[in-house]
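[1] Sequence and predicted structure are below.
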Amino acid sequence: MVQIIAAVTQNGGIGKNNRLLCHLPDDLKRFKELTFGHTIIMGRHTFESLPGLLPGRHHVVLTGNLAYEKKFPAITVCASLGELKKYIQSHADCFIIGGAMVYKECMELAQVLWITEIDALPEADAFFPPIVPDTWKETQRFHHDADKKHKYAFDFVRYERKARK
């Protein structure tokens, strides 16, 4: 199953200057729980924003820089969007983790969206594509209030693709 996971602010923001907009420890924990043991797919900027290879997950990176394969032999490099989409279609058990362009281009391939909806409006320069109600149905929602570890309230939301007509 192709799944997308993202933390999204009220205006659709997902990042600024190649960094997450909000530090939410429970969201990071959920990210790890959901993606562990699966392939994670991302663009080069997202990969470079990680603290390193994430344990227990195979990394696939979209980049035209083929030297990445030598520099990071543990990852799979897809050199074009077409190559990435072919990879996703042949390796259907994966999570798409960003960034904005990869989300936009791969939305059509996903069956499930795992979205953390953050009750905040920090400045952003990268945005998640709109979740169109005609295409997606909300199937779960769990609220988390702001607290000592979480500056903002947020909801964990699961969307499933509606049957294609």
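    Perfect, I can see it now. Numbering: from 1, shown residues only.

[2] make it CA atoms for all contacts and neighbour counts henceforth
    Will do.

[3] ok, residue 45 touching residue 17?
    No: counting by Cα atoms under 8 Å, residue 45 stays clear of residue 17, with 9.8 Å between them.

[4] And the two? Which one has more around it.
    Counted by other Cα atoms under 10 Å, residue 45 and residue 17 do not tie: residue 45 has more neighbours, with 17 against 11.

[5] can you give me the helices in this structure?
    Using DSSP state H, the helices of the chain run over 25-35, 44-49, 67-71, 81-90, 100-106.

[6] would you list those helices in a markdown table and tack on distance to residue 3?
    Output for those, formatted as a markdown table (distance: least, Cα to Cα, whole Å):
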| stretch | distance to residue 3 |
| --- | --- |
| helix 25-35 | 10 |
| helix 44-49 | 17 |
| helix 67-71 | 25 |
| helix 81-90 | 10 |
| helix 100-106 | 10 |
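
[7] and of the ones you listed, who's closest to residue 152?
    Residue 152 lies closest to helix 25-35 among those, at 11.3 Å (Cα to Cα).

[8] also this one, for the comparison:
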Amino acid sequence: MKVTMIAAAAENNALGKDNDLIWHLPDDFKRFKAITSHHHIIMGRKTFESFPKLLPNRKHIVITRQGDYKKEGVTVVHKLEDALKQCPGEDEVFIIGGGEIYKQALPYADKIELTRVHDTFEADAFFPEIEESVWKLVSSEYHEKDEKHKIDFTYLTYSKNPLNPT
């Protein structure tokens, strides 16, 4: 099973503030939907609670420290390792946030799909630093700001460097 982390992060690795996104990039939402649909998505409780409803065509796995946490249509676990065990037979699973879950998932990840938002923001959740000795950039696609996107951004795909598979 391949573990892919997918995120949008600013130049200073900002992910969000007050359990919300800081920017609005419709094309990034479309890309996220296309990549994660029909897969298991693993996230922390706060990330899950930031959604207005369950994301269609995905199996939701929520990691929380709350022992009695229950939500309809969601598998609840208390550790990342348990979340990964909930995905038997899956070719690829997606870690979708937040900051603490990304940090925990980094050693398990095989791939990172990162939308780099070309600005810096005040935030309270951050994506972990991508170490060039561990990760290799395999593709990059730049998007200039336009009428629907107020900020330039780049889709970056990283794979774990086989010379240093830490």
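    In hand now; what should we look at? All values reported here derive from a predicted model rather than from experimental measurement.

[9] Against residue 113 of structure 1, how distant is the residue nearest the centre of structure 1?
    Among the residues of structure 1, the one closest to the centroid is residue 97, at 2.4 Å (Cα atoms, centre = their mean). Applying Cα to Cα, to the nearest Å, the value for residue 97 of structure 1 to residue 113 of structure 1 is 11 Å.

[10] Next: residue 23 of structure 1.
    Taking Cα to Cα, one finds residue 23 of structure 1 at 20 Å from residue 113 of structure 1.

[11] Next: residue 27 of structure 1.
    For residue 27 of structure 1, the distance to residue 113 of structure 1 - Cα to Cα - is 14 Å.

[12] With neighbour numbers in mind, choose between those two.
    Using other Cα under 10 Å, the more surrounded residue of residue 27 of structure 1 and residue 113 is residue 113, with 23 against 20.

[13] give me every residue that touches the more buried one.
    3-5, 157-160 (Cα atoms under 8 Å, 6 or more residues apart in numbering).

[14] Kindly report the same for residue 125 of structure 1.
    Contacts of residue 125 of structure 1 by Cα under 8 Å, 6+ apart are 13-17.

[15] wouldn't residue 110 of structure 2 be in contact with residue 91 here?
    No: with contact defined as Cα under 8 Å, residue 110 of structure 2 does not count as touching residue 91 (11.9 Å).

[16] intersection of neighbour lists for these two?
    residue 2.

[17] These two: which is more packed in?
    With neighbours defined as other Cα under 10 Å, residue 110 of structure 2 and residue 91 compare such that residue 110 has more, 19 against 11.

[18] If we go by neighbour counts, what in stretch 136-149 of structure 1 is buried?
    136-137 (16 or more other Cα atoms under 10 Å).

[19] residues touching residue 101 of structure 1, list them.
    Residues in contact with residue 101 of structure 1 (Cα under 8 Å, 6+ apart) are residue 43.

[20] Quick one: neighbours of the nearest residue to residue 76 of structure 1 once chain neighbours are set aside, just the number.
    Distances taken as Cα to Cα, 6 or more residues apart in numbering place residue 60 nearest to residue 76 of structure 1, at 4.7 Å, with adjacent residues excluded. Counted with other Cα under 10 Å, residues neighbouring residue 60 of structure 1 total 23.
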